[in-house]
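Colleague: Quick check, what structure comes out for this input:
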Amino acid sequence: MFIRILFLFCLLLCASESYKILAIFPTPSHSHHTLASKLVKELAKRKHEVTFVSPFPQKETVENLKEISVEEIIPIFNQQKKHLFKLNELTIFENVIFVNNIGLLVTEELLRNEKIQKLLESNEHFDLIILPQFINEGLLAIGHHFKAPVVLLSSMPLFSWSSFLLGHPTSSSYVPNIQTHYTGHMNFWQRLCNSIYDAYSILYHQWVVLPKHRRLVKKYVPGQPDLYDFLNNASLVLVNSHVSSYDATIQVPNVVEIGGFHLEEAKKLPEDLQKYLDGSKEGVVIFSMGTLLKSSSMPKEKLQALVQAFSKLKQQVLWKWDSEEMEGKPRNVKLVKWLPQSDVLAHPNVKVFITHGGLLSTMESIYHGVPTLGIPVFTDQKANIEFAVEAGSGIAVPYPELSEEKLSQALDQIINNPSYKTNALKRSKIMKDRPIHPLDYAIYWIEYVARHEGAPHLRYPGMGLAWYQRYLIDVAFFVGLALGSVFIITKQLLKLFMGTQNKQKKKTKKN
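Modeller: The predicted model follows:
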């Protein structure tokens, strides 16, 4: 404990200087906003002057925090949200296209926004720019425009194309594509498929997506800068990941894992929820599909499967339901439109958390040691749930396979087998066993980059190389060319030598 306090004291001493920071997070997703808001509020609390661009204005005024609302992006994003449940019907290749198209739409809508254009045309100065690392490469032009170091915040482990773009050494043999259901322990066929998915994702991003972002930058950013000149110039990448939630991977010096930085000890629950949880002697099952996915939008047969499975339980079910009263609602189900999810999961009567597998929900369940029953739908949700399955703290019921029978079997197993709870508590212990809270760690590194004017010394030399140089393709080509030349020359010399020998034999025979 003394070492932790001393470490934190040293960090606070280093953080005495105040900086002017611009944080831009345009994606209208509440999970993304939760992370961004947590970070910028903490920076403002530590006396930094923060300008926060977001589609969700703060409900209360925060000292040192100036907001620029870009609510105009929300309707465009909501149009795409209607298709989220259908993503399970698409291949990974089609998912890559869908996700990148959303990123392109949000990026353009932000750059063309009148408030952002006014900001770009101003004479503002910033010591640091914080941007999301989430299919929005065109935003990097804002850091270039203000000539300020850029810190990227990734709400999840990096997409394969992001790792490639940033020059991070990841291998398809043990780093699963985030859109698959694989973990780091893949068999031969999974490694083969993973390699194909990675290659396609990278090539599509390089040849199709980046040129479009490049055109947006030239169109909307003063001076028409070339995006390709500063694509991988970020000083620091903060990744919302941790070994308790994902397999360990190799990280370069300017990548810092801060998984679970939004988490904290449980706060007091509203009186009605506290009474409900305390009075559920057989325990409570929590069900939530997060903020992007609405369970009321599920097809009728899927909802019916849920209702029938829940009606058989002796436990109470707390269901985050976003619509009006539910037809045929079982007596043991309580519907709530809003749920202080992390605080509820901390209650000792919670037996299992049924979740879509979003990373924030997954991390909350890990933190509080609650077993998970996952119904993943898209992107990283499958990987998040698969890791819980591998760790022995969860069970997966893929959305296309969701039925009353499978859900009932999974619930019976996870509630009545104590090993799931034991393994969940092990993961919780790993997540909490850190020398410093990840939020303090994130703030330290942000201030570190500002203090050292971008901290270029954290960038390993390979980040300045073209991809074909970094992966020694040019060297392999040269060696192949050299060996080929030696082979051809040797072959010609042997042919010439053999020809001379034959002539000599013929001449001798004639004589």
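Colleague: contacts and neighbour counts: CA atoms only from here.
Modeller: Fine.
Colleague: need the strands for the stretch 351-500 of the chain, in chain order.
Modeller: For the stretch 351-500 of the chain, the strands defined by DSSP state E, counting those that start in this stretch occupy 372-374, 394-396.
Colleague: Tell me which of the ones you listed sits nearest to Ala442.
Modeller: Ala442 lies closest to strand 372-374 among those, at 27.6 Å (Cα to Cα).
Colleague: what separates the closest one from the chain centre, distance-wise?
Modeller: Remark: strand 372-374 is offset 19 Å from the chain centroid, using Cα atoms, centre = their mean, to the nearest Å.
Colleague: helices or strands next to that strand in the packing?
Modeller: If contacts are counted by 3 or more Cα pairs under 8 Å, 6 or more residues apart in numbering; DSSP states H and E, strand 372-374 sits against strand 350-355, helix 381-391, strand 394-396, helix 404-416.
Colleague: Tell me which of the strands of the stretch 351-500 of the chain sits most buried.
Modeller: The highest average neighbour count among those, using mean count of other Cα atoms under 10 Å, belongs to strand 372-374 at a mean of 28.
Colleague: Tell me which other helices or strands the helix or strand hosting Lys503 touches.
Modeller: With secondary structure defined by DSSP states H and E, Lys503 is part of helix 473-510. Contact here means 3+ Cα pairs under 8 Å, 6+ apart; on that basis helix 473-510 packs against no helix or strand.
Colleague: hang on, the earlier thing: dump the strands of the stretch 351-500 of the chain into TSV; add distance to Thr170 as well.
Modeller: Formatted as TSV, the strands of the stretch 351-500 of the chain follow (distance: least, Cα to Cα, whole Å):
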stretch	distance to Thr170
strand 372-374	27
strand 394-396	27
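Colleague: run this one through as well so I can compare:
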Amino acid sequence: MKGAVLLLVLFISSSNVQGAKILGIFPVAAPSHYILGNSLMRGLAERGHDVTIISPFVEKNPPKNGTYKDIVLTGFVEEHKSLVKKMNMFDMENKNFLFLAPFIIKIMLDSTEKVLSHPNVQNFINSDETFDVVIVEQFMNEAHKAFATHFNAPLILLSTIGASSWPVPYVPNMIDIGGFHVKSPQKLPKDLQEYLDNAKEAHPNVKVFITHGGLLSTLETIYHGVPVLAIPIGADQKLNAQHSANQGFGLMLGYKEVSEATLTDRLKELLSNSKYAKNAKDRSKFFHDRLVSPMETATYWVEYVIRHRGALHLRVAALDLPLLNICVREKIIKMTTTSIFVFVFCLIYTVQTARILGVFPLPGKSHYFLGSALMRELAEKGHDVTVISAFGEKNPPKGGSYTDILLTGIPEEMEKRRNEMNMYEIGDLNPFINIPFLTYMISEIGEMTLKHENVQKLINSGEKFDAVIVEQFYNDAQKALATHFGGVLILFNPIGANYWVNGLAGNPSPPSYVPDTFLSYSSHMTFSERVINTLVYGLNTVVHHFYLYPKQNRVIQQYIPNGPNVQDVLYNASLILLNSHPSINQPVPHVPNMIEIGGFHVKPPKKLPKDLQEFLDSAKDGVIYFSMGSNLRSADLPTEKPHPNVKLFITHGGLLSTTETLYHGVPVLAIPIFGDQQLNAQLAVNNGYGLSLPFKELSENTLGEKLNELLSNPKYSNNARIKSKIFHDRQVTPKETATYWVDYVIRHKGAPHLRVTAVDLPWYKYYLLDIIVFMALIILILSFISYLILRKIFCILRSMKKENKMQKNQ
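Modeller: So this is what the prediction gives:
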């Protein structure tokens, strides 16, 4: 059900999306491939773009809105038919993959060359045409990607299959658009309509679909919610057929096993057992339950890369690393360390007033701002919301019900402890000391939360919740509240994907290009930085598995009646909301149940107080805004910063401050102190919209130098505006995204179809240790056998040589 994946890469020269010139290359002479390419290019033409398509087919009814031009690969269809006749497609099932792979590759290589050498294509290449983007079907035709370079345009790849038929991690520039080719049902011819109407067994009445298991057929089956009997022949058909059987909405029948008896047995099972129809309808609900339609998604992202000059901010650093860094450091080192507005098609399935518990216990205002923003929005959507936090909501939302469970006394206790520490000195702590220290301190707050009398009253109240949202921050025991209250578990990570959540969701995070949160490294690390980053990964593994998780398990057993084992709740999250976005964070992989909502807490600017408005209006040379966040006791300054005379923002580099800076498109001078602030500051420097000044280096001279550079060099304000455009360029708002996905997992009872298999694998399987040991044993055995054979050969040769010598001596 994954469908096509849109892979966005490379560079573009134009930022204007109105009437863009788009070239599509879909050379495979098979109708199923052309249907996908044609659907996408028609969709773009209907949005007013000037579309040119290279393919073996002619569009008989071109769209009316834009321009649609065919460059026809004449002779390809006839040649394809001739090739199919020579081959017996039904014999393909009997062929070994090792035989088929070279055969298919040769056919595609020959086809790739024939496309480029075709007279119509050569005339086109040698024309003076220019394009804003080139879309190429990815199908063993790498040479066609050179069209993008030739026409000085970005390259977009359309994969006619998905990354997989089950949930897998996607990097930010891979976009699921599966089903975009499916059109709404049209009125049937009169005779066929009457035939179906008169069918005894019905006509929504199509009860089963018998198919070869092609991806398009499977997608259309799921679209309509009909069980399927797949008789696969070749290519990806077996995989699609097996997937339908595994998911319980169909059966598979091998072509060689087809007979009247086997066909009848399968059909009787599909028609008499209601589970297949039910599972097909469930899958259809998943298919249709999207924020925007797949075609809207496809056309949006094509236009997105044009607007953002190739969208280089979506590319992961892995593309720039040598193969050794990616493979060895991810596998071996980690082993050794152990809309447009909203097209909500889900209106049919809308969640009506769910009961949602939010657990945001940290007594830090920045953490509460995030939790409060999310829970308020859910309440305003009409849900019944309960929030465990150290702060009360003075102005509860009016839409639904909002109940506070206050952690009285904890803010005062934390304030007392904070007074004993100098927050400005914590930033100097070595990460190998900082991580254990933070783990101990925050886990203590987690225990204080669960044993608090107000929380204990809630735990023993007999209440039930549909969903429990827990802020992920060294507090894994609180995840057991989801099990206790019978709700789905949703994690909210106050930063992007990092060590705290990656392992819990099966999300890959190679230390070769994913730096730890407490290190101020970019994705392009030096050798020494990668060594330190890997050691920090190892430290996190040791601290979590040998200290944090055992302690959290003890807390669960002590404060939650009949509490589950911590291992049973660690990997139980249905959804992980990430406070991140490509405009703010470095691009990294995400599994399907990780959703970025960075910036959801930012509110539209309010009207400024009269005196402040007059002050800003009268500032001839502009104003510098200064704030050191909620933990550093800076002045209580207003949070509105959109006035055009605000030229610069001086901040500690906290994620909320950084996000608000990008929201308004203002350059930043970061003075990081602790936590993720150094990483955020370094990202501002790397992306060219700010500078970093370590607190220890702060002086009148260094501050003056940084301010002069930021105010006099226009590149910082330009880059800040560019990042702000990326921040705002979304199909739907981050708040809409957050509430949609919370509703989604409630609607779909935890949405287990989004979970990757990695969370269910033992660690030795995940890291392929059993395969590595097996292959090593095979190599050792073969080496030993080779040694014995060679030894025997040498002995024979030596013996023969000796005999010859003796004969000569005689």
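Colleague: ok so, going back, among the helices and strands packed on strand 372-374 of the first structure, which comes closest to Val50 of the first structure?
Modeller: Proximity to Val50 of the first structure (Cα to Cα) singles out helix 381-391 among those, at 31.9 Å.
Colleague: and that closest one, how far from the second structure on average?
Modeller: In the superposition with the second structure, the average deviation recorded for helix 381-391 of the first structure is 1.0 Å (mean Cα distance after the TM-score superposition for the first structure).
Colleague: Tell me which helix or strand Tyr68 of the second structure sits in.
Modeller: Using DSSP H and E, the element containing Tyr68 of the second structure is strand 67-72.
Colleague: Over to His242 of the first structure?
Modeller: Counting by DSSP H and E, His242 of the first structure is found in no helix or strand.
Colleague: Tell me the residue in the second structure aligned with it.
Modeller: Counting by TM-score structural alignment, His242 of the first structure corresponds to His581 in the second structure.
Colleague: For its match, give me its contacts.
Modeller: Shown in contact with His581 of the second structure (Cα atoms under 8 Å, 6 or more residues apart in numbering): 496, 596-599, 727.
Colleague: hmm, try it at 7 Å
Modeller: The contact partners of His581 of the second structure, by Cα atoms under 7 Å, 6 or more residues apart in numbering, come to 596-598.
Colleague: so who does the aligned partner of Leu691 of the second structure in the first structure touch?
Modeller: Aligning on TM-score structural alignment places Leu691 of the second structure opposite Ile395 in the first structure. Applying Cα under 7 Å, 6+ apart to Ile395 of the first structure gives the contacts 372-374, 389, 410.
Colleague: Distance of Ile395 of the first structure relative to Phe146 of the first structure?
Modeller: 48 Å (Cα to Cα, to the nearest Å).
Colleague: and the gap between the residue nearest to Ala442 of the first structure when sequence neighbours are not counted and Ile92 of the first structure?
Modeller: Spatial nearest neighbour of Ala442 of the first structure, chain neighbours left out: Ile258 (6.4 Å); criterion: Cα to Cα, 6 or more residues apart in numbering. Taking Cα to Cα as the measure, Ile258 of the first structure falls 28 Å from Ile92 of the first structure.
Colleague: and if you look at Phe164 of the first structure?
Modeller: 18 Å.
Colleague: Ok, Leu139 of the first structure next?
Modeller: Separation of Leu139 of the first structure from Ile92 of the first structure (Cα to Cα): 25 Å.
Colleague: neighbour count winner among those two?
Modeller: Using other Cα atoms under 10 Å as the criterion, Leu139 of the first structure and Ile92 rank with Leu139 on top: 24 against 19.
Colleague: Glu447 of the second structure matches what in the first structure?
Modeller: That one, Glu447 of the second structure, aligns with Glu108 by TM-score structural alignment.
Colleague: roughly how far out does stretch 384-391 of the second structure sit from the chain middle?
Modeller: Put simply, stretch 384-391 of the second structure sits 29 Å off its chain's centre (Cα atoms, centre = their mean).
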